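sharing a sequence plus its predicted fold:
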Amino acid sequence: MTDSAADLQRRRFLRDSARWALAASTLAAVPAAWSAPPRTDPSAIVRVRGGRVRGLREDGINVFRGLRYGADTAATRFQAPRREQAWRGIADATAYGNAAPQGGSEGPGSEDCLFLNVWTPALGDGRKRPVLVYIHGGAYNNGSGSDPLYDGSALCRRGDVVVVSVNHRLNVFGYLYLDALGDPRFAGSGNVGQLDLVQALQWVREHAAIFGGDPANVTVFGQSGGGAKIATLMAMPAARGLFQRAWTMSGQQVTAAGPRAAAQRAAIAMDKVGARDIDALLRLPAGELLGATRARDPSRVEDTSLYFGPVLDDVVLPVHPFWPQAPAQSAAIPMVIGNTRDETRAFLGNDPANFELTWETLPAKLEKQQYVDLRPQRVIDGYRRLYPHYTPSEVFFAATTAGRSWRGAVEELEARARQPAGAAPTWAYQLDWGSPLDGGRMGAFHTLDIPLVFDNTAQPGSRTGGGDDARTVATAMSEALLAFARSGDPNHAGIPHWEPYTLPRRQTLVFDRQSQLADDPRGGERELYQQAPFIQRGTM
């Protein structure tokens, strides 16, 4: 799921979740480790291309936070990233670097935001550990790689791997399409946030061995907007060869914004901040330029935020990521595409009224929130045939989930399945296990798979609780990620045999207390929504 309003609410949901969890009656089962600080020893020193850096040893894991992989972008606003400048002495790498400029809880951020973080069991020991690079969500507008749920320590201990998380330019700073204005300095400006990720992956390849990793075995994984960024990287020539596996969670990018739509949004953004030309944009303080994100997007009737995302610019991105076919350049890359069963409960579940809908009030709510141009009663009738026991609220959450990002996942899975013989396999998963907190009312909500895949159920904000079921599902999912990173196949002894996704079976591993492989789960919902063409929101 990649629309900005939803992901902004997702960020708030994550940030508030520790407070909510403390109030939940089911929290009694959560272990005390939530508040236990790691044992640290400031003795991890390595030399990277810019100079020497000092990290920490935390409970046996070497941790480097705030490593520079690029220069301050303030001086090169809207341009491709440049390498960081060298430094003298030993730079501190014990605190997270700046997030990109943004609103919300992680704002205001800074244009000096090209930082990454590394967790590794050992330094320069000649071992070739798999390297996992996490790309954060928050659509293309918000977020950073420093959320506690992205801590890579548990994966390092469980799987003897190297874990990296990344910050990069977002929103108007990373995806403002200025090519149409004709200044060659800003060719590709609509995708510089993606070019930041390319530069980060180049840095990872250059330094993997220093951190005990294998530069020829890099897995990118990401949730929500992070998954969408990965899908886009798979179609970018500049990213070719920089990663060997891809794992996406509730984040798809089937199409990119066309140049005309992107140019129209750039004009709206410039008008919003009172900039008549590029020079005026360059003079604006970052905080004032950020105001462009509050402009109304005329193509998105459900919310008022201006869409920023990748652009089909023929410079950085020459083809749509997954339309009309999966990217040929990434056909040899094994891929996992997953979603959660109750995505929209993460943001629509914050309104108590959505749990008290009636058959009379449901149509108007669904009209606004399903993001598909189908008559609401047609959808409601379809769900009542498929699931006659569903309440109006259950229909609402199921329909909004199926009508939003899940359709993009199906599009990507089918595109991968149609690739020529010999292409790398794709595996599909669906998280059905739901959080037990708040009486279980949030179900398998958007972002719930993050702490499970990271094996971070004890981290603040995980919303999984600390029960045996949470540990069981976390073990199954994190071991699948680790197996995938090692071999390009997510199968392991703790799950049923996970078959690749093929047509017409559509094999999908359903993660739950007892995980199972299912053919075309929710096939009825898939067919129901196929009555309308899929349109990636924000790209028209």
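Structure's in. What do you need? Remember, predicted model here, so these are calculated numbers, not experimental data.

going by C-alpha atoms from here, please, whenever you check contacts or count neighbours.
Noted.

so what's the residue count around Arg296?
Other residues near Arg296 come to 18 when the count uses other Cα atoms under 10 Å.

check which helix or strand covers the closest residue in space to it that isn't next to it in sequence.
Of all residues not flanking Arg296 in the chain, Thr304 sits nearest, at 4.4 Å (Cα to Cα, 6 or more residues apart in numbering). Mapping Thr304 onto the secondary structure by DSSP states H and E places it in no helix or strand at all.

can you pull the buried residues of the longest strand anywhere in the chain?
The residue-count maximum for a strand in the chain (DSSP state E) belongs to strand 213-223. By 16 or more other Cα atoms under 10 Å, the buried positions in strand 213-223 come out as Gly213, Asp214, Pro215, Ala216, Asn217, Val218, Thr219, Val220, Phe221, Gly222, Gln223.

this is the other structure I want to compare:
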Amino acid sequence: MRQVARIFIMLAAVCLSACEQSHNEVEVNFIEINQGRVKGHFIPQLEVVSFKGIPYAQAPVGDRRWQAPLPATKWRGVLNADDFAHKCMQNPLFSDMQFRASGMSEDCLFLNIWAPQERTEQKFPVLVYFYGGGFIAGDGSENRYDGADMASNGILTVTVNYRLGVFGFMAHPQLSSESAYAGSGNYGLLDQQAALIWVAQNIAAFGGDPKRITIAGESAGSISASAQTLSAKSIPHIHGVIGESGSIMGRFVSSLAQSESQGLALAEAVLEGEDLSIAALRALPADELLKRATQAGYQQLLPTIDGKFLTDTPQKLFETKKFADVPVLAGVNSQEGSYQQLFGEEEVTQENYLLALQKLYPDNFRKIAALYSGESTEELKRAAQDLMSDRFISESTWKWINAATTYGSADSYYYLYDHIRPAMKSIYNRGQRQEISDMGAVHSAEIEYVLGNLDTNPIYEWEKEDFEVSTMAQQYFINFIKSGNPNGEHLLPWPKFNTQQQLVIKLEPFITDLKKVEERYLGLSGL
């Protein structure tokens, strides 16, 4: 009898434990927000709960195409947030963009949240991440942006979908006349802003601290993050910013007049009849509009100084201190561009180098040659790579952190990412073995490392050294998101940007002087 009693007691204890665990999971899996009730998905191996496909704004379809986003409506019952929603309208771009979205649609304004399962009285810091893709592709469902690992490290992580291409960035005189601010364009940036405001209003329900939101992104996402720090409605909700390769400073923004002119040309190219109205453009099905705009060469459109989201040039907004004066962590990769972009099929020689520079800078090619100098073949390759990297995205990134440091009071930190990513598996590279450059880290190579997502991206032949670099790089980012300072135990001390030093991130990280790089950037921006 005693043995039977013991068995009953053990079974009762197991049942009680299981019931308690189930109750705790139910508590964190079901969240009440302004729009209604949301059910998440528990990831037991990481003790994280994911909430995928939450609408943060109304669908921008029909007459809502090319309008600022409106707040999402309430729903009845429970929203089962167990799967990613639609990605925004786009064409295929790069093979390493591995989407998990449930299709593609103009109805795409959704966000995804990964939250630690264990809730504490102290709210968790929040990371809001904007994807890259040149403002023409990308999605919050991509493997490399997965937020589970960051959440397992105590950071509530959010990825945001925003409109792209012709849907997200077309300006047009008729659209400007419709708006209360006499401007147009920037709908993708306004989407991001709406998502940021949604996060500030709702994230506490998921365990996040609305007063500790860091925004971040890579490439177009980094340009977006820098732009958000200059927009009045975003500024109150930003408490830190991370920029990986890119900023709104420089060639990544157009005047309203330029953008409207481009919009008129786009309408003429896309509409085949006499009616060139916005109504006619809105009447086109989304896939047909995308197809026609692409065929006409209007796949990529840039952000605009529209008078609403951006009220002045980025430089002027910094000079007049109309920006989020918050800690900044930004940097670039060592091979953002390649020497082949300058030389093409020509042999790498001093003569061909000067000829190529003369085509780009007819009046100043000798000044450029002095800034980006080289004698040997390898030196010329390096000089050309540096120039093409700077022209593409590196100079604009430096201009951002330099302006934020010059006109602000918050701390800032700059990096050069120099760990070479391994080869892509042949099955993801048209069955061909991928040749890897030994000249540095290519554009976007750092994403999986800093977000702790090597395991979620099966494309590359990851090795032990890659995981070591990821552990170190991610810890810097985690520290910054939590405290505004990337430094911590067992890490090489990272000096502030105002010391004119940067951290070089690779297997054996080191600190290097920025003075020569800054001379290069200043010389380039003056031409």
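Done, it's in. A quick note: this is a predicted structure, and the numbers were derived from the prediction, not measured.

show me where the stretch 101-250 of the first structure has its strands.
For the stretch 101-250 of the first structure, applying DSSP state E, counting those that start in this stretch gives strands covering 115-120, 129-135, 162-166, 213-223, 245-249.

meant to ask about the first structure
40-48, 51-58, 61-68, 90-92, 115-120, 129-135, 162-166, 213-223, 245-249, 335-340, 426-431, 507-511, 516-519.

if we can go back for a sec, how about TSV for the strands of the stretch 101-250 of the first structure, with distance to Ile333 of the first structure added?
Output for those, formatted as TSV (distance: least, Cα to Cα, whole Å):
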stretch	distance to Ile333 of the first structure
strand 115-120	24
strand 129-135	14
strand 162-166	19
strand 213-223	10
strand 245-249	5
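
of these, which is nearest Tyr429 of the first structure?
Among those, the nearest to Tyr429 of the first structure by Cα to Cα is strand 245-249 (9.0 Å).

helices or strands up against that closest one?
Counting by 3 or more Cα pairs under 8 Å, 6 or more residues apart in numbering; DSSP states H and E, the packing neighbours recorded for strand 245-249 of the first structure are strand 213-223, helix 225-233, strand 335-340, helix 468-487.

which residues sit against it?
Under the criterion Cα atoms under 8 Å, 6 or more residues apart in numbering, residues 217-224, 226-228, 230, 333-339, 449, 481, 484-485, 488 lie in contact with strand 245-249 of the first structure.

and stretch 144-153 of the second structure, by the same measure?
Counting by Cα under 8 Å, 6+ apart, 46-48, 50, 98, 113-116, 129, 131, 140, 156-159, 447-448, 451-454, 456-457, 478 sit against stretch 144-153 of the second structure.

any of the residues you listed buried? List them.
Using 16+ other Cα under 10 Å as the burial test, the contacts of stretch 144-153 of the second structure include 47-48, 50, 98, 113-116, 129, 131, 140, 156-159, 447-448, 451-454, 457, 478 as buried.

which residues of the second structure does the longest strand of the first structure align to?
Mapped onto the second structure using TM-score structural alignment, strand 213-223 of the first structure spans residues 208-218.

with the first structure overlaid, how far apart is that stretch on average?
Aligned to the first structure and superposed, stretch 208-218 of the second structure gives a mean residue distance of 0.6 Å (mean Cα distance after the TM-score superposition for the first structure).

and the nearest residue to Gly349 of the first structure once chain neighbours are set aside, what is it in contact with?
Residue nearest to Gly349 of the first structure in three dimensions, not counting chain neighbours: Met442, with 6.7 Å by Cα to Cα, 6+ apart. Residues in contact with Met442 of the first structure (Cα under 8 Å, 6+ apart) are Asp342, Arg345, Ala346, Gly349, Gly434, Ser435.

distance to Ala261 of the first structure and neighbour count added to those, as a markdown table?
Below are the contacts of Met442 of the first structure laid out as a markdown table (distance: Cα to Cα, whole Å; neighbours: other Cα atoms under 10 Å):
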| residue | distance to Ala261 of the first structure | neighbour count |
| --- | --- | --- |
| Asp342 | 31 | 26 |
| Arg345 | 30 | 23 |
| Ala346 | 29 | 23 |
| Gly349 | 32 | 19 |
| Gly434 | 38 | 23 |
| Ser435 | 39 | 20 |
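
quick one: which of those is nearest Gly524 of the first structure?
Of the contacts of Met442 of the first structure, the one sitting nearest to Gly524 of the first structure (Cα to Cα) turns out to be Asp342, at 16.1 Å.

aligned counterpart of that closest one in the second structure, please.
Using TM-score structural alignment, Asp342 of the first structure pairs with Gln335 in the second structure.

burial check on the spatially closest residue to its match that is not a sequence neighbour, number of neighbours?
In space, and not counting its chain neighbours, Gln335 of the second structure is closest to Val442: 4.6 Å by Cα to Cα, 6+ apart. Neighbourhood size, Val442 of the second structure [other Cα under 10 Å]: 22.

what's the counterpart of Val442 of the second structure in the first structure?
Aligned partner of Val442 of the second structure by TM-score structural alignment: Phe445.

how near is Gly524 of the first structure to Gln530 of the first structure?
The gap separating Gly524 of the first structure from Gln530 of the first structure is 10 Å, by Cα to Cα, to the nearest Å.

give me the more crowded residue out of the two.
Set side by side, Gly524 of the first structure and Gln530 show more neighbours around Gly524, with 15 against 12, by other Cα under 10 Å.

any idea how far Arg391 of the second structure is from Asn421 of the second structure?
Wrong residue type there; residue 421 of the second structure is Arg, not Asn. Separation of Arg421 of the second structure from Arg391 of the second structure (Cα to Cα): 23 Å.

and for Gly147 of the second structure?
Using Cα to Cα, Gly147 of the second structure is found at 32 Å from Arg391 of the second structure.

have a look at those two and say which one is more surrounded.
Just comparing Gly147 of the second structure and Arg391: by other Cα under 10 Å the higher neighbour count belongs to Gly147, 28 against 18.

corresponding residue for that one in the first structure?
By TM-score structural alignment, Gly147 of the second structure lines up with Gly152.

over to Ala72 of the second structure?
Match for Ala72 of the second structure (TM-score structural alignment): Glu84.

that match against Gly51, yeah?
No - between Glu84 of the first structure and Gly51 there is no contact, the gap being 10.3 Å when judged by Cα atoms under 8 Å.

thank you, goodbye.
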